[in-house]
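Colleague: quick one: sequence plus predicted model below, questions after.
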Amino acid sequence: MLGMELDPDTCYKAIASHDRRFDGRFFVGVSSTGVYCRPICAVRTPRRENCTFYESAAAAEKHGFRPCLRCRPELAPGHGLADISGRLAQAAATLIDEGFMAEAGVAQLAARIGVTERHLRRLFDAEFGVSVHEYAQTQKLLLAKRLLTDTTLPVTQVALAAGFGSVRRFNDVLKERYGLTPLAMRRRAAEGMADRLVFELGYRPPLAWDQWLGFLGVRVVDGIEQCHGGAYTRTLGIDADGRRHLGWVRLEHVPKRTVVRVTLSASLACVIPQALGKVRRLCDLGCRPDIVDAHLGDLAADTPGVRLPGAFDGLEIAVRAIVGQVISVVQARRILARLVQIAGAALPGDALAGLAAAPHAAPLTHAFPTAQALAALPDADYQAAGVPMAKTRTIRALARLVAAGEIRLDPHAAPDDTVAKLRAVEGIGDWTAQYVAMRALGWPDAFPGTDYALRKVLGVSTVRAMQASTAQWAPWRAYAAIHLWHRYEALKQAPVQGGADIGQEELA
């Protein structure tokens, strides 16, 4: 619906039924109250003549509406990369959501997604009904509202974390737009707040959390991640403000609220938008399971709501894939754990504060190595980690390209161009390139067609036969691969021996 004229009758039916499939796809402004809501708002359904519908929260605010304090529009799920026609506009919006414009302007944003500034402005207006600056202002306010409501961060820190240059500016804008001061908004939400950075990110149900967690659990690397008690915890490093912020994040599923609960270490307070953006990508929270599952048909019938496991760090996914080529998952995990200990940054004590130890799990101690660290790591250190010389050369070559900005491994990179660049690196074949496109780029039609497990499940022996068997699932073949890997695991009743992180590239 985004990027097209909203049909008022369809929108009104959606809000009358509280249909979660439409959550985040539009917002409703209610003239009798002066607020705008999500389609799932639990308040009494407003009269039809009092409703107007908007493509984005920014568009609703542009027309004078304030965000609902009950359904909280800032909690609405976003959009997947293939979810709307204006992929470039959505890429720019995602960067804004993650704080890009706190240190940059429209020109830099346009350059980042590879278009002219004028073209970006046209795309944005067509897609969201507002200018880039109007969208950015709304996102800053909604983030500030969330921080005031969900945390006990000082108002000064809230203003800076949300991208306002000063507390005075923050106070003025908040009062102008919402009619409240920061302290007044905090008093409304003070009851029950805890001294933690805890957030809730919405999704469109269903969500196959156990399958998503199981996929990551099989591939856990000691020192940087844990899966225990239905939760996923890991370390991360985020570059912002000229320095690297180290900390940890824990993810838990709350199905009754259709949210993923996110707990961040206090050391990440200055990079909350970036951290939440990484969580959305890792969990594929912008997915439209109603569309994907309907297209996959019988393949998705047994496990609806499967998500495409994303990445906090695209280079990490690439290194995992390279290390895991033609060896078992267990072997790859051991090598990666040693590499993390040798080349990763150790988390200081304050970054580990508040992290409870998971029973029978290796402690979290390091962040995954940066591109610069892997590019400069001596051969002897790679050998000490157990990385063969050929794979050492491949990892180092890729790390240098990433560090130099010649290859980008994030959802805003062009998939076809990135896959071609990856395949040009010695030691990277189609399996590895497609796997990186699946997880690091979040590309929904990527498919590692030479994978051993996929070949076994589909009963094919050639690439041509594989392509013929999977064509029916385009453009959602990455989701099909996840379903097929789950089937393979079920058949073997054991961890995958040829799926993700193991590049079976021998298929002719």
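Modeller: Thanks, I have the structure now.

Colleague: from now on I want contacts and neighbour counts done on CA atoms only, so please keep to that.
Modeller: OK.

Colleague: by contact count, what packs against the longest helix along the chain?
Modeller: Residue-count comparison of every helix in the chain, with assignments taken from DSSP state H, identifies helix 132-150 as the longest. When contacts are defined as 3 or more CA pairs under 8 Å, 6 or more residues apart in numbering; DSSP states H and E, helix 132-150 sits against helix 57-62, helix 87-97, helix 117-128, helix 155-161, helix 182-189, strand 197-202.

Colleague: in addition, the following structure is provided for comparison:
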Amino acid sequence: MEDENTRYEAVRSRDGRFDGEFFFAVETTGIYCRPSCPAVTPKRENVRFYATAAAAQGAGFRACRRCRPDAVPGSAEWNVRADAVGRAMRLIGDGVVDREGVAGLAVRLGYSARQVQRQLTAEVGAGPVALARAQRAHTARVLLQTTSLPVTEIAFAAGFASVRQFNDTIRAVYARTPTGLRAAAHRRGSAPSAATLAVGIPLRLSHRGPYQATALFDVLAAEAVTGIEEVSGDRGRRTYRRALRLPYGTGIVAVDERPGGRQRPHSHSGGWLDARLRLTDPRDLTTAVQRLRRLFDLDADPYAVDERLGADPRLAPLVAARPGLRVPGTADPEEFAVRALVGREEAERLVRAYGKALDAPEGTLTHLFPEPAALAGTTGPLGALATALADGTPSLDVGADRDDTQAALLGLPGMDARTVAAIRTRALGDPDVAAAGEDVPDTWRPWRSYALQHLSSANES
């Protein structure tokens, strides 16, 4: 939606399809919103458009209290794009700037910090520091409104360098103090109880458009590796639970299959998945949420996917039957690469033999999947893959160059084209992968991964 008049029409019609794809701000109120904001539509001459919430914040606008624009799904564009900007946006979302700074981000991308700043500012209207700041503000709001952690602990857990920086940012973004944000949640009846991180943070993992939760949970149930994950409950009302290895500690997450809000299988209103996340270190919240979003493919644009694939006679009935079908990702790319190579039964054996036991097991969740270094001493293709992953060649992080990673994987013993295609699709989140031997026309680009998911789901139903 490059044309601003077209964007304004989306705002005027409160079109939720574009939530997260762009933001609009109103000069007369000093507030920025998501396109579907229910407030009275402002006059066109008072509206300004921004590619990111960070850009709107940088221009001096504060977040709308009605539509909560900081809580929208991420733009699907960053998953499609393989250039430096797309890779940077994925890395920032994973918390790299908070952990490693702009210099660390630049090293991962292979550019200078100045080049990264220039490219991001030109394309999305904000540099890496501003983008990370916007993300920290959102993390802080979630912690303030869903946990009983002290405000000072939340400041550092969200990634702020000081309490003063935290207070200033919250005031600038939300026009309230941190304690004011927490009090507002209490008045709405959503204030935290005495629960802390040990009990779990309740989350709403938002998505745009229709969402075929049952099909995705079917995949997770079929692949679940005992010890690190489980799927319980009846079909349609299942819960997926798994252990997470995170930068500062570990986590256990539970995600419900039944979509929340007004979402229905054939709805176009969007919605969310309900989740609860228990962390050993609150600094991992942002990273954990982003990894869950990739696992459940929550930042996809189902409208763009369905429009393209639905125009193909072979796929049209499949798209009509399953609008908003998602491609499962992974919460741990290196884990998925190993599982793709060895299969489920061998993966369960590896968990028992090499997995790290959780300090506080929860039900059937007892271990973390073994890290590549723990498997590097094994023989054959597994040992070769584990050694390469432990050395960082190939890289499977969210900012990896997908073509370089594919070439490196294909150079390893025992890695065939089909296995590498699965890793590129699921671990690297590439929406446009065609597996070797598949009849996949170019007209399905840039959504060939989704086309193959439709064919696979149809064969299994």
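Modeller: All right, it came through fine. Everything numeric here is computed off the predicted structure, so don't read it as measured data.

Colleague: on that earlier part again, whereabouts in structure 2 does the longest helix of structure 1 align?
Modeller: The alignment of helix 132-150 of structure 1 onto structure 2 (TM-score structural alignment) covers residues 128-146.

Colleague: mean deviation, that stretch versus structure 1?
Modeller: Stretch 128-146 of structure 2: mean distance to aligned residues in structure 1 after superposition is 2.2 Å, counting by mean CA distance after the TM-score superposition for structure 1.

Colleague: neighbours around the aligned partner of Val342 of structure 2 in structure 1, how many?
Modeller: Counting by TM-score structural alignment, Val342 of structure 2 corresponds to Val323 in structure 1. Look at Val323 of structure 1: counted by other CA atoms under 10 Å, it has 26 neighbours.

Colleague: I figured Val323 of structure 1 hits Ala390, correct?
Modeller: No. Assessed by CA atoms under 8 Å, Val323 of structure 1 is found out of contact with Ala390, at 10.2 Å.

Colleague: buried set for stretch 64-72 of structure 2?
Modeller: When burial is assessed from 16 or more other CA atoms under 10 Å, stretch 64-72 of structure 2 yields the following buried residues: Cys64, Cys67, Pro69, Asp70, Ala71, Val72.

Colleague: got the residue ranges for the strands in the stretch 351-461 of structure 2?
Modeller: If DSSP state E, counting those that start in this stretch is used as the criterion, the strands of the stretch 351-461 of structure 2 fall at 356-362, 365-368.

Colleague: check which helices and strands the longest one sits against.
Modeller: Strand 356-362 of structure 2 makes packing contacts with strand 365-368 when contacts are defined by 3+ CA pairs under 8 Å, 6+ apart.

Colleague: redo that, cut-off 10 Å
Modeller: Helices and strands touching strand 356-362 of structure 2, by 3 or more CA pairs under 10 Å, 6 or more residues apart in numbering; DSSP states H and E, are strand 239-245, strand 250-260, strand 365-368.

Colleague: ok, the last one next?
Modeller: Packing partners of strand 365-368 of structure 2 (3+ CA pairs under 10 Å, 6+ apart): strand 229-232, strand 239-245, strand 250-260, helix 344-354, strand 356-362.

Colleague: out of the ones you listed, nearest to Gln145 of structure 2?
Modeller: The stretch from these with the least distance to Gln145 of structure 2 (CA to CA) is strand 250-260; that distance is 18.7 Å.

Colleague: starting at the chain centroid, how far to whichever helix or strand comes after that closest one?
Modeller: Reading on from strand 250-260 of structure 2 to the C-terminus, the next helix or strand found by DSSP states H and E is strand 271-279. Between the mean C-alpha point of strand 271-279 of structure 2 and the mean C-alpha point of its chain there is a distance of 12 Å (CA atoms, centre = their mean, to the nearest Å).

Colleague: packing partners of strand 271-279 of structure 2?
Modeller: strand 201-207, strand 239-245, strand 250-260, helix 285-295.

Colleague: any chance of those in a markdown table, with mean neighbour count too?
Modeller: As requested, those are exported to a markdown table (neighbours: other CA atoms under 10 Å):
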| stretch | mean neighbour count |
| --- | --- |
| strand 201-207 | 21 |
| strand 239-245 | 22 |
| strand 250-260 | 22 |
| helix 285-295 | 22 |
